[in-house]
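I need the structure of the sequence given here:
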Amino acid sequence: MTDARSSTSLDALFNGYRRFRAESWPELRKRFESLADGQAPKILVIGCSDSRVDPQQILGAAPGELFVLRNVAGLVPPYAPDQAHHGASAAVEYAVRVIKVERIVVLAHAGCGGVNALLNGAPPEASDFVVGWMGIAARAREAVDPTLEGDARQQAGEEASVGVTLQNLMTFPWVRERVEAGDLALTAMHFAVRNGCLRCRDESGGWSAVPVE
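Just a heads-up that it's a prediction; the model follows:
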């Protein structure tokens, strides 16, 4: 059964699809037809599930250009091939070993609820899975300067969380092998929702804004 609210939300999706068909599909049709038999993106983007941070939109990518993994806080756990349920690791494996992407981008963002839960504790409603999941980034919490407060502390946690994911990616033997061979690059980015600023981390660990022109 569907109530009025769920019906309204479904109508919104259908209306969005109609706009897509009317406004975007004519221009994108040939591209989708060319993608119908397979994909060959060069970039894997690992980002947060947050509704405000769509990697394809932020990076101006066309369909088929990005292979995207999104979860709470954009985390990847350490390599653990134990046949358990590893959705994030499965996506990384498929992107690196099957599609053979050339770059992995870990995209963090300002105001990340997962990082806030890591730093300040998760609400009771998020205790079944979020707490354990964010435990992957426990090292990030330990890396944050305890003298920081407010937005500065939150941002430091987001940046440190990206660092943990990059470190965890290097525990995957086939990621490390391709990185060391020069066939795969790892990049960290951070998007500010309020002002649209995208920053990129350099090899020394510093962050700088990506020029808009």
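
CA atoms for contacts and neighbours, from now on please.
Fine.

ok so residue 22 is a strand residue?
No - using DSSP: H, G, I helix; E, B strand; the rest coil, the secondary structure at residue 22 is helix, not a strand.

any idea how far residue 158 is from it?
Residue 22 sits 38 Å away from residue 158, going by Cα to Cα, to the nearest Å.

can you pick out the residue with more neighbours from these two?
Higher neighbour count among residue 22 and residue 158: residue 158, with 29 against 11, using other Cα atoms under 10 Å.

so how far is residue 26 from that one?
According to Cα to Cα, residue 158 stands 39 Å off from residue 26.

which SS state does residue 119 fall under?
What three-state DSSP gives for residue 119 is helix.

I have a second one here; can you model it like the first so I can compare?
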Amino acid sequence: MDELKTLIDGYKRFYKKFFEEQKELDKNLFIKPQTPKFLVISCCDSRVNPSQIMDTKPGDIFVIRNVANLVPTNESDGKPHSVGAAIEFAVKHLRVKHIIVLGHSQCGGIRALMEGKHSGDEYDFIDPWMDIAKKARENVLKDHKDKSFKDQCSYCEKASIKISLNNLMAFPWVKQKCESGELNIHGWYFDMETGSLLSKQGETFLPVDKLLLK
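Sure thing, here's the model as predicted:
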């Protein structure tokens, strides 16, 4: 139970800060409908918290988290698709202005992808999920075959962001809003070792500050 105490103590601090010390501010925030301008598609890695990295407040960003921050292909087959449903909600209902695919260094999902298929039932769910980014793995193994495994993983982490961006554009209502200027999509990459936040610009990744200079 010691592990749970950490969370319970954290909740008490949260309650005091947001429901006692700033009561009026947050009362309005939670009564009114949410109106985030950003959808962030992030990894579920416990070390990568979009709200913390971008220092946002409750209500600022709508977040989807999954293994390796992947966007699956558009499959309108009438079956449940959690990522597609969340993207649709953000774009059609919340009318977000930006979608950010946020990748990161030392991603366990990408590492599993780069290792290749695993034997038996070791990764019954992870392997099929990571197949979404298998093209990224193939390209990395072809273009960077002489690099170390660590470097290959780093290349793949960035390459998989491009795949997710392409898959986003396969949703017709995302494509339509991007073409009309109502929506912008971005690929960002957080380096956990250095704290750097990079943005995909063309075929390279540059510090996000460069976006403000355009």
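
residue contacts, the residue most central in space within the first structure?
In the first structure, the C-alpha nearest the mean C-alpha coordinate belongs to residue 47, at 0.7 Å (Cα atoms, centre = their mean). Listed by Cα atoms under 8 Å, 6 or more residues apart in numbering, the contact partners of residue 47 of the first structure are 55, 68-71, 73-75, 106-108.

dump those to CSV, plus neighbour count.
Below are the contacts of residue 47 of the first structure laid out as CSV (neighbours: other Cα atoms under 10 Å):
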residue, neighbour count
55, 21
68, 19
69, 23
70, 19
71, 16
73, 29
74, 25
75, 29
106, 25
107, 27
108, 28
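
of those residues, which pair is most distant in space?
55 and 75 (14.9 Å; Cα to Cα).

isn't residue 170 of the first structure up against residue 176?
Yes - if you go by Cα atoms under 8 Å, residue 170 of the first structure and residue 176 touch, sitting 5.0 Å apart.

more neighbours: which of these two?
Ranked by neighbour count (other Cα under 10 Å), residue 170 of the first structure and residue 176 place residue 170 first, with 18 against 15.

ranges for the helices of the first structure?
Secondary structure of the first structure (DSSP state H): helices at 4-19, 25-35, 55-58, 87-93, 113-120, 130-134, 138-143, 150-169, 173-180.

right, and these - which one's nearest residue 187 of the first structure?
Nearest of those (Cα to Cα): helix 150-169, 8.2 Å.

just give me the mean distance for that closest one relative to the second structure.
In this overlay with the second structure, the average offset of helix 150-169 of the first structure from its partner residues is 0.8 Å by mean Cα distance after the TM-score superposition for the first structure.

where in the second structure does that helix fall?
Aligned by TM-score structural alignment, helix 150-169 of the first structure corresponds to residues 149-168 of the second structure.

buried ones in the matching stretch?
152-165, 167-168 (16 or more other Cα atoms under 10 Å).

got it, and stretch 50-70 of the first structure?
For stretch 50-70 of the first structure, by 16+ other Cα under 10 Å, it's 50, 53-56, 64, 66-70.

what does stretch 173-183 of the first structure give?
In stretch 173-183 of the first structure, counting by 16+ other Cα under 10 Å, buried: 175, 178-179.

picking that back up, out of the buried residues of stretch 50-70 of the first structure, give me the two with the largest separation.
50 and 64 (21.2 Å).

could you measure from the aligned residue in the second structure for residue 60 of the first structure over to residue 61 of the second structure?
Counting by TM-score structural alignment, residue 60 of the first structure corresponds to residue 55 in the second structure. Distance, residue 55 of the second structure to residue 61 of the second structure, using Cα to Cα: 10 Å.

touching, residue 116 of the first structure and residue 154? I think so.
Yes - the pair residue 116 of the first structure / residue 154 is scored as a contact, 6.7 Å apart, by Cα under 8 Å.

now do residue 172 of the second structure against residue 84 of the second structure, distance only.
The value you get for residue 172 of the second structure to residue 84 of the second structure, if Cα to Cα is used, is 12 Å.

ugh, wrong one, residue 92 of the second structure
Taking Cα to Cα, one finds residue 92 of the second structure at 12 Å from residue 84 of the second structure.

out of these two, which sits in the busier spot?
Neighbour count, other Cα under 10 Å: between residue 92 of the second structure and residue 84, residue 84 has more, with 18 against 13.

which residue sits closest to the corresponding residue of the first structure for that one, ignoring its sequence neighbours?
Superposed on the first structure with TM-score structural alignment, residue 84 of the second structure falls opposite residue 89. Computed as Cα to Cα, 6 or more residues apart in numbering, the closest residue to residue 89 of the first structure that is not its neighbour in sequence is residue 76, at 6.6 Å.

residues contacting the equivalent of the one you found over in the second structure?
Counting by TM-score structural alignment, residue 76 of the first structure lines up with residue 71 in the second structure. Applying Cα under 8 Å, 6+ apart, we find residue 71 of the second structure in contact with 83-84, 132, 163-165, 167-168.

again, only using 7 Å
By Cα atoms under 7 Å, 6 or more residues apart in numbering, the contact list for residue 71 of the second structure reads 83, 164, 167-168.
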